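Q: My questions are about this predicted structure, shown below with the sequence.
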Amino acid sequence: IKAIHPLTNKNIPVWIGNFVLLDYGTGVVMGVPGHDQRDFEFASKYNLDITQVISSGDDSALPIINKGKLINSEVYDDLSSDEASLKIINQLKSDNLGEGLIQFRLRDWGVSRQRYWGCPIPVIYEDGEAKLVDEKDLPVKLPDLPDNSAPIPLSQNKDFYNLSPEIQRETDTFDTFMDSSWYYARFTSADNEAEIFDENTKYWLPVDLYIGGIEHAILHLLYSRFFHKALRDMDMVEGNEPFKKLLTQGMVLKDGAKMSKSKGNTVDPQSYIEKYGADTVRLYMMFTAPPEQSLEWSESSVEGASRFIKKVYNLVIDKTFISIKESNQFSKEEIDLRRKTHTTLKKVTNDFESRFSFNTAIASIMELLNAIPEDFKKNNAPDSKKFCLNESIIIILKTLNPIAPHISEFLWNHFDTDKLMGPIESSWPKVQENLLEISEFELVIQINGKLRGKVLVDINLEQNEIEKIAKNVENVSSNLVGKDIKKSIYIKGKIINFVI
């Protein structure tokens, strides 16, 4: 059996495959073995022709399932996948062979539940005919339960549903998603008893960040978007989307599996809080993995988080903040610490606000703590060093505060005994951009990708000057003797690689 291709008019074979569903679409699909995994496996098994018609840039192996540019497609060559789709649909429409169709996979939503808890469905049955409850009789409230009574389904409460011999109430309640799918909007005007939404709603929506488990992203997010678009169409809210950004957090695992009472692999956080403190447990969980990935629980890692907090404690506990005037002249070592401090602040701020990458933020704070020279911590250190240390302590405690609020606030109050700086949460420190600029850097020198040396150089030198300095480094020069340099690759402020 063969079919005629509607665009090329070529005869193409018809095959029967168990992965083509009779009840999906028309029950017939166009096989594209070069760009569909199941089609590829079918064609490979039965030795069918496999023609590549899309190039994605990396064409080393078929099937290529990503979008790209069309090849081997006659008049559609060099078009993007999306451009080609539109052009093909328009051609089929002009030839009266078909038209474009947007196919939704949404199913009907059964919103009724046969239970006591929930919002009663505002429907009555008058002589068997369903009618909406009059607005003056809204809301329909759940009946009170007798003392010490378990929840009784409404269908078993005749006093609730029998309004008269001819009129009965609906006894089902709404799915709880009917309530929770729009609470984010009502929260903005919760104190308004006259209107469901008001000017505050316009100000606060859309929500900046939606945080939830992946199961919420599938269900609650879907329903919330449905409600929001319905409310928008009714001119009750503005904007097309209820949330600007979605963050789905991972799960906590134990022994490689999701924690479950039935598996007996749960961890009681209270015992760890009593042993290490809540800050340690919180810091461990945020440091061990990015928030969107799963976390494998490890007691040894909890101890590592505890050691870090103790190190911060030991740094600050014997210090008292004294206001010191900023020096006009800092040593190189002092400038290096100030640069590290403000580089850390800039990175942590970005990790918190834009990337939600709390683990890398904590790692940066750890690096800053380790970068403080020992002589800066001495009581007899000069004022310029004490100024730099104060700056580092302030930024360590302030950036640590969202993650470990108890210990950071305790140490802040201890450090700022005279209350010269205000509460720890009163302000977020500002990055001094001028301190981020460097005059010199450690140049990494490679030959054919292998490390051969390092040297401090001026950041403003041109590549030819960098090359001269790098070639004069002892281990580099000895490895270049008698060799022709084919190419020099220089990444400013980082590395130079000689290809020989």
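A: Good, I have the coordinates.
Q: From now on I want contacts and neighbour counts done on CA atoms only, so please keep to that.
A: Will do.
Q: Three-state assignment for residue 130, please.
A: Residue 130 carries the three-state label strand when classified by DSSP: H, G, I helix; E, B strand; the rest coil.
Q: pretty sure it is in contact with residue 167, am I right?
A: No - Residue 130 is beyond contact range of residue 167, at 9.8 Å (criterion: Cα atoms under 8 Å).
Q: Next, show the common contact partners of these two.
A: residue 124 (Cα atoms under 8 Å, 6 or more residues apart in numbering).
Q: Which positions within the helix or strand hosting residue 347 qualify as buried?
A: Using DSSP states H and E, residue 347 sits within helix 332-350. By 16 or more other Cα atoms under 10 Å, the buried positions in helix 332-350 come out as 334-349.
Q: The structure to be compared is supplied as follows:
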Amino acid sequence: MADDMPLHRYDAETADELETRWQAQWLADGTHHAPNPAGHLADDPLGVADRPKLFIMDMFPYPSGSGLHVGHPLGYIATDVYARFKRMSGFNVLHTMGFDAFGLPAEEHARQTGEHPRINTENNIANMTRQLDRLGLGHDKRRSIATTDEAYYRWTQWIFNQIFNAWFDPDAGKARPIAELEAQFASGERATPDGRAWGALSSSERRSVLHDFRLAYVSEAPVNWCPGLGTVLANEEVTADGRSDRGNFPVFKRPLKQWMMRITAYADRLLEDLDLLDWSDSIKTMQRNWIGRSEGAEVRFAVDAASGDAASATTIDVFTTRPDTLFGATYMVLAPEHPLVDTLVADAYADDVNPAWTAGAATPAAAVAAYRARVEQMTDVDRQENKEKTGVYLGVHATNPVNGESIPVFIADYVLMGYGTGAIMAVPAQDERDWDFAMEFGLPIIRTVQPPVDFDDAVPGDGAYVGDGPAVNSSFLDGLGVEDAKAAIIEWLEANGSGVGMVTTKLRDWLFARQRYWGEPIPIVFDDDGNPISVPDEHLPVNLPELIDWAPRQLDEASEPEPPLGRAAEWATVDLDLGDGMKTYRRDLNVMPQWAGS
């Protein structure tokens, strides 16, 4: 048997010897180096600088575990084969590796091990690099980066500043410097929101006006608040059953001031440019549905004067794709988290209020508080399911602008803050969910679209008719088809100051802030009036302060988020001259989401 063994059998020991020897030789010879035309990486021992250039980048791994798993090499080996093939085909190939080292995964792993995120991350990167070396991948190691490198995240912060200092110009179809918009205001080419001359506005007022146009902006919005992780999560970080993807903690909807990216400004461009892509029709349809462009009108409903001083000075704005059905709006519904709810809610219910509208509460405020507490624990998917309709009456009425009818205002879980204005005019005869709600709460139902003659036979017990047909019970719209009725009512709304034609989308602006420690600091400071100002490029990077007490604290549902950077008291304020002389500014205490650097 021994005589049958080959003299030089390729066993594990031989493989280890050969691979380590040649890997060391490749490193010494710079076999996988990609020289630059100039600078400290211009050394070109193999004479490849003049060849055609090719850059190959893998998806950066998260150093959020002690090492790589078997799934990582699957992709890395494939790109390595391609890179080697292109080198042998005469290309100057730049193939290196990076590490997506900031963010929730790395911070959670650090919390589990009890180490500081920086130490934990650096140890994980060192071990992953060792594993990659043993695979024999052809990376130019001189160019390896981690998103936590200060020299790297300086550019992450620089990109954020470019976005913050830009606005979307619909005429150009692209972003333009905010300075150009400011020049339009200054010259009078563009009117200010309140009509005053630009020169008559204070510095703080000008900043406030510009902020409403910036592509990166601060706004109060309903967010996914995860007390167990001590931070806000993006929709992509929340599971379908309303728990955090990391840690499986419960997630609640809460209104909170956050940094947002104005990606909705690009909705039309995203739709139009789909035609330029060589993608399957099914994928394009998914993208169009995700963007969800809708044409219709924004309608203003004045709150009845009898509702009290604060509420009666308020209008409720709703977006509808069917303004032609306005004459059938018999009640209104706001999302429970709508910011107007606290202003509108009455002190007491009228003596003759329908008991079904109060959910057994003694006052509107008590009913709202109890209902909100229940809805906070529901996901958007839960709220959209076909189920028994629930809601509570705010104790106020609004006026339907087309017929002067006084209609009650409710909150209900089936209306989401993330679509349209977060409020609807309910037309139960033409919408199935509105029909179910009206039946549950005994609200009027008025048909405004004539169903076909056999509709009552096709829908047992009557029901909402959601198809097209001539307008009925709609005054001057009667007899018109849907499109003609839409055009006529929008013209009437605009002429009477009660609304405007509008386009909206399901696409929402991107939440871009986290109440965590391990992330890129947002390069923004705030003046005494709370206006955000970008840190000048010469002061970048804004370095992440070293904190011993860095971990987010587990909180309860009612607690406010506590950004860990607030514990770095000396770092949290800074003296800068931003054009108004040396002043003290407050730093932004949030960090960027984990994918900002990659």
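A: On my side now, so go ahead. Small disclaimer: the values here were computed from a predicted structure and weren't measured.
Q: overall similarity of the pair, as a TM-score.
A: After superposition, the two chains reach a TM-score of 0.25 (TM-score structural alignment, normalised by the length of the first structure), with 173 aligned residues with a Cα RMSD of 5.9 Å.
Q: Okay, strands next: where are they in the stretch 401-500 of the first structure?
A: Counting by DSSP state E, counting those that start in this stretch, the stretch 401-500 of the first structure has strands at residues 440-447, 450-458, 487-491, 495-499.
Q: er, the stretch 51-200 of the second structure actually
A: 53-57, 92-96, 98-99, 145-146, 166-169, 174-177.
Q: what's the most buried one of those strands?
A: strand 92-96 (a mean of 24; mean count of other Cα atoms under 10 Å).
Q: quick one: that strand to strand 53-57, angle?
A: Strand 92-96 of the second structure runs at 20 degrees relative to strand 53-57, counting by axes from the mean of the first three to the mean of the last three Cα atoms, to 10 degrees.
Q: Could you dump the strands of the stretch 401-500 of the first structure into CSV and include distance to residue 202 of the first structure and mean neighbour count?
A: Shown next, in CSV, are the strands of the stretch 401-500 of the first structure (distance: least, Cα to Cα, whole Å; neighbours: other Cα atoms under 10 Å):
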stretch, distance to residue 202 of the first structure, mean neighbour count
strand 440-447, 50, 18
strand 450-458, 53, 15
strand 487-491, 48, 14
strand 495-499, 51, 20
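Q: Among those strands, which comes closest to residue 365 of the first structure?
A: Among these, the nearest to residue 365 of the first structure by Cα to Cα is strand 440-447 (21.6 Å).
Q: that older thread, mind putting the strands of the stretch 51-200 of the second structure into TSV with distance to residue 432 of the second structure?
A: Converted to TSV, the strands of the stretch 51-200 of the second structure look like this (distance: least, Cα to Cα, whole Å):
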stretch	distance to residue 432 of the second structure
strand 53-57	50
strand 92-96	56
strand 98-99	50
strand 145-146	52
strand 166-169	37
strand 174-177	39
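Q: Which among those strands is found nearest to residue 392 of the second structure?
A: strand 166-169 (39.6 Å).
Q: Who are the packing partners of that closest one?
A: Applying 3 or more Cα pairs under 8 Å, 6 or more residues apart in numbering; DSSP states H and E, one finds that strand 166-169 of the second structure contacts strand 174-177, helix 178-187.
Q: rerun that using 10 Å as the cut-off
A: strand 174-177, helix 178-187, helix 203-211 (3 or more Cα pairs under 10 Å, 6 or more residues apart in numbering; DSSP states H and E).
Q: could you dump these to TSV with distance to residue 365 of the second structure?
A: Shown next, in TSV, are these (distance: least, Cα to Cα, whole Å):
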stretch	distance to residue 365 of the second structure
strand 174-177	44
helix 178-187	43
helix 203-211	33
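Q: looking at those, which is closest to residue 285 of the second structure?
A: Taking Cα to Cα, strand 174-177 is the member of those nearest to residue 285 of the second structure, at 23.7 Å.
Q: Mind giving me the packing neighbours of that closest one?
A: Right, strand 174-177 of the second structure is packed against helix 150-164, strand 166-169 by 3+ Cα pairs under 10 Å, 6+ apart.
Q: same thing but at 7 Å, please
A: strand 166-169 (3 or more Cα pairs under 7 Å, 6 or more residues apart in numbering; DSSP states H and E).
Q: what's the distance between the nearest residue to residue 510 of the second structure once chain neighbours are set aside and residue 87 of the second structure?
A: Among residues not flanking residue 510 of the second structure along the chain, residue 261 sits closest, at 4.9 Å (Cα to Cα, 6 or more residues apart in numbering). Per Cα to Cα, to the nearest Å, residue 261 of the second structure is found 40 Å from residue 87 of the second structure.
Q: returning to that earlier point: and residue 406 of the second structure, which of the helices and strands packed on strand 166-169 of the second structure is closest to it?
A: Nearest to residue 406 of the second structure among these is helix 203-211 (35.4 Å), distances taken as Cα to Cα.
Q: Report the buried residues of the next helix or strand after the closest one.
A: Going down the chain from helix 203-211 of the second structure, the next helix or strand is strand 216-226, by DSSP H and E. By neighbour count on 16+ other Cα under 10 Å, the buried set for strand 216-226 of the second structure is 216, 217, 218, 221, 222, 223, 224, 225, 226.
Q: Pick out whichever of those sits closest to residue 153 of the second structure.
A: residue 216 (17.7 Å).
Q: which residues does the closest one contact?
A: Residues near residue 216 of the second structure by Cα atoms under 7 Å, 6 or more residues apart in numbering: 163, 164, 259, 260, 261, 262.
Q: helices or strands up against the helix or strand where the fourth one lies?
A: Think residue 260 of the second structure. Per DSSP H and E: residue 260 of the second structure is located in strand 252-261. When contacts are defined as 3+ Cα pairs under 7 Å, 6+ apart, strand 252-261 of the second structure packs onto strand 216-226, strand 510-511.
Q: Okay, angle between the first one and strand 252-261 too, please.
A: Spelled out, that is strand 216-226 of the second structure. 160 degrees.
Q: thinking again about what came up before, what about the residue nearest to residue 510 of the second structure, distance to residue 490 of the second structure?
A: Counting by Cα to Cα, the gap from residue 261 of the second structure to residue 490 of the second structure is 30 Å.
Q: cool, and residue 25 of the second structure?
A: 75 Å.
Q: more crowded one of those two?
A: residue 490 (22 against 12; other Cα atoms under 10 Å).
Q: thinking again about what came up before, reformat the helices and strands packed on strand 252-261 of the second structure as TSV; add distance to residue 169 of the second structure.
A: Shown next, in TSV, are these (distance: least, Cα to Cα, whole Å):
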stretch	distance to residue 169 of the second structure
strand 216-226	14
strand 510-511	19
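Q: Quick one: closest of the ones you listed to residue 80 of the second structure.
A: strand 510-511 (34.4 Å).
Q: hang on, the earlier thing: export the strands of the stretch 401-500 of the first structure to a markdown table and tack on distance to residue 363 of the first structure?
A: Listed next are these as a markdown table, based on distance: least, Cα to Cα, whole Å:
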| stretch | distance to residue 363 of the first structure |
| --- | --- |
| strand 440-447 | 22 |
| strand 450-458 | 25 |
| strand 487-491 | 25 |
| strand 495-499 | 24 |
